[in-house]
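A.B. asks: here you go, sequence then predicted model.
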Amino acid sequence: MPPEPAPSAPILCIGALNRDLIARHDGPLPAGADRPGRIEARAGGVAFNVARALAREGLAVALLAALGSDAEGAALATEAAAEGIDTAGLIRMPGRASDRYLAIEAGGRLHAAIADTATLEAAGPRILAAVGAWPAGPAALTVIDGNLPVPVLEALARAPRLGAVALVSAGDGKAARLAGFFHRPATRFHLNRTEAEALLARPLADAATAARALRDAGAHEALVTDGAATLAWAAPEGTLRRDPPPARARQATGAGDRLLASLIAALYRGADRAAALDAALAAARAHVEGETA
């Protein structure tokens, strides 16, 4: 997936838009511990996080996601529109509650998380119908979030009108859902090492090993992060490795989404792979240090 000019059609993000509930404690958090901290509620979900960051980068972006028929769904739709995202593709599901994501962070790292995406999963047929009837025609790039159910992901992997795809995992518990995108051209996998291990069902020593293994399994490109350790981006033109810049981590949720969005924005502005990766790492650092939502 070489650098491309800024798209005339919007970038399309397909996946989760939900209410994030994030609890943070500054120090270690042993199992069963009860500690003071802060709890934040905000709009979230992988597809929304990427779409918001792209909109803030000045790119045209549309979001295809599912919401409940509740007041929370109306509020989330309003928040997404306020970020400059095209929300015409938001699907309201009658009689359903909007999805939620609960994360516990300790010392700036993710301690545990649970994603309730029942409404998104129930909306699968409507999401596929919306992709087939998308009024803007083929998207310049489609970002697909691994929160979608397997039948939807497999259908999207075969959808010719999507063109180039950035495929982002939604946690190690859902990483295996992405296997249908192996051997699909113009598709870049975005995972952390733990997610890559779950997808390939074997241990992987580091990000470079994981990225090569994903390429061997059929990924056109693979960008694998590994926390503060070296990350790797394997592509037909070679593998890039980078050490993330040192950061005073204050938040973890959404860091990978921010990295992906900044990488896309840099590539669309004409940066080469190395420069785009450096820009993405700088943006991710700002996020984990608490400079961005």
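C.D. replies: That came through fine.

A.B. asks: rest of the way, CA atoms for contacts and neighbours
C.D. replies: Noted.

A.B. asks: and Arg92, that one's in a strand?
C.D. replies: Yes. Under DSSP: H, G, I helix; E, B strand; the rest coil, Arg92 sits within a strand.

A.B. asks: does the closest residue to it other than its chain neighbours count as helix, strand or coil?
C.D. replies: Using CA to CA, 6 or more residues apart in numbering and skipping residues adjacent in sequence, the residue nearest Arg92 is Leu67, 4.9 Å away. Three-state assignment for Leu67 (three-state DSSP): strand.

A.B. asks: hey, where'd the strands end up in the stretch 101-250 of the chain?
C.D. replies: For the stretch 101-250 of the chain, the strands defined by DSSP state E, counting those that start in this stretch occupy 109-116, 142-145, 165-168, 187-192, 221-226, 229-235, 238-242.

A.B. asks: ok, structure two:
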Amino acid sequence: MTQQPDILCIGSVLWDVIGRAPSHMRVGSDVPGRITRLPGGVAMNIAMTLRRFGMRPALLSNVGRDAEGDALIAAAQGMGLVCDHLYRSDDLPTDVYMAIEGANGLIAAIADAHSLEAAGDKILRPLANGALAMPAAPWAGPVALDGNLTAELLREIATSALFGKADLRVAPASPGKAERLLALLGHPSATLYVNLEEAGLLCQTTFASSAAAAAGLIARGARRVLVTDGSNSASEATGTDIITQTPPAVMVTRVTGAGDTFMAAHIASEAQGMARDAALARACQAAATYVSGEIP
């Protein structure tokens, strides 16, 4: 029997291949470390954290009909994620993300999300064919949306009646894809989750703090934003005010997925009725716990 989800996670669902070294690294470094393969992608990372906070997320993405795709879906189902609505392509392989991290943070990363981009709006079919919703009765709950979708598809979503009643929570996936979110900047129900660099790219400037970046995005037309600046601060802004907090100080052991964890924890906290200050604090704590390595 298909489980009824309480939130949709739309975007990249793939394998993360992460190489981590305990030493500082630079371009050309060749050092000992550990290489892991884990379920990843922005939509998947958000869904996994939402599940830990008691929500029931469904994944909308492309996963290939290959051995990697079968293993990925088995892993996701084992964590309690709803995978019934994934688009499975016969000719598009399962996507993969590869990153190198050192003691000084992320050194380099490559996201191969070509299959997701090629699948296009096929991943949205469950929102139109009655499986999750239909044009006459659109999805009215929260949606976590990531910027690995093409700019064309994001523009389509921005004006689509299928998302007319949705609570859109949007992340750019990476600084290199931040400008794809311009189509959603003025959406009346969108909340943007970005880091300081991504906020600067969206506003075509640089900001000295998360609060300044949040104010800049609101001035640019955003309805609501959350901006993180690593261990320095995190700010949430609406059209009326800004709140800023300092994340807990921890020893950083990893960085890939920290922003996704922050976003998911914030969504779950608000879904559980927490006030703005409390939801922001819980999201900061969740991200700090994640980067410290305490969450497996």
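C.D. replies: Noted; the coordinates are in hand. Computed from a prediction, not measured in an experiment: that's the story for all the values here.

A.B. asks: ok so, going back, including mean neighbour count and distance to Ser8 of the first structure, could the strands of the stretch 101-250 of the first structure go into a markdown table?
C.D. replies: Conversion of the strands of the stretch 101-250 of the first structure to a markdown table gives the following (neighbours: other CA atoms under 10 Å; distance: least, CA to CA, whole Å):
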| stretch | mean neighbour count | distance to Ser8 of the first structure |
| --- | --- | --- |
| strand 109-116 | 15 | 34 |
| strand 142-145 | 25 | 13 |
| strand 165-168 | 24 | 16 |
| strand 187-192 | 25 | 20 |
| strand 221-226 | 26 | 24 |
| strand 229-235 | 21 | 25 |
| strand 238-242 | 14 | 29 |
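
A.B. asks: who's in contact with the residue nearest the centre of the second structure?
C.D. replies: In the second structure, the residue lying closest to the centroid (CA atoms, centre = their mean) is Val42, at 3.9 Å. Going by CA atoms under 8 Å, 6 or more residues apart in numbering, Val42 of the second structure touches Gly11, Ser12, Val13, Asp146, Ala173, Gly257, Asp260.

A.B. asks: now, these that are in helices?
C.D. replies: Members of the contacts of Val42 of the second structure lying in helices (criterion: DSSP state H): Asp260.

A.B. asks: show me the subset of the contacts of Val42 of the second structure that the first structure keeps too.
C.D. replies: When you map the contacts of Val42 of the second structure onto the first structure and apply both residues aligned by TM-score structural alignment, their matches' CA atoms under 8 Å, the shared contacts are Gly11, Ser12, Val13, Asp146, Ala173, Gly257, Asp260.

A.B. asks: leaving out sequence neighbours, find the closest residue to the counterpart of Leu184 of the second structure in the first structure.
C.D. replies: Leu184 of the second structure maps onto Phe181 of the first structure when the alignment is built from TM-score structural alignment. Computed as CA to CA, 6+ apart, the closest residue to Phe181 of the first structure that is not its neighbour in sequence is Ala157, at 5.4 Å.

A.B. asks: hmm, that neighbour is touching Gly180, no?
C.D. replies: Yes. Ala157 of the first structure is within contact range of Gly180, at 6.3 Å (criterion: CA atoms under 8 Å).

A.B. asks: ok, these two, which is more surrounded?
C.D. replies: Ala157 (22 against 17; other CA atoms under 10 Å).

A.B. asks: as a check, name the ranges of all helices in the second structure.
C.D. replies: 42-52, 67-78, 114-119, 151-159, 196-203, 210-220, 258-271, 276-291.

A.B. asks: how about the last one: buried residues?
C.D. replies: Within helix 276-291 of the second structure, the residues that qualify as buried are 279-291, counting by 16 or more other CA atoms under 10 Å.

A.B. asks: quick one: stretch 84-95 of the first structure aligns where in the second structure?
C.D. replies: Using TM-score structural alignment, stretch 84-95 of the first structure pairs with 80-91 in the second structure.

A.B. asks: tell me the span between the first and last residue of the matching stretch.
C.D. replies: When the termini of stretch 80-91 of the second structure are compared using CA to CA, to the nearest Å, they are 27 Å apart.

A.B. asks: could you do stretch 243-256 of the first structure as well?
C.D. replies: Taking CA to CA, stretch 243-256 of the first structure runs 15 Å from one end to the other.
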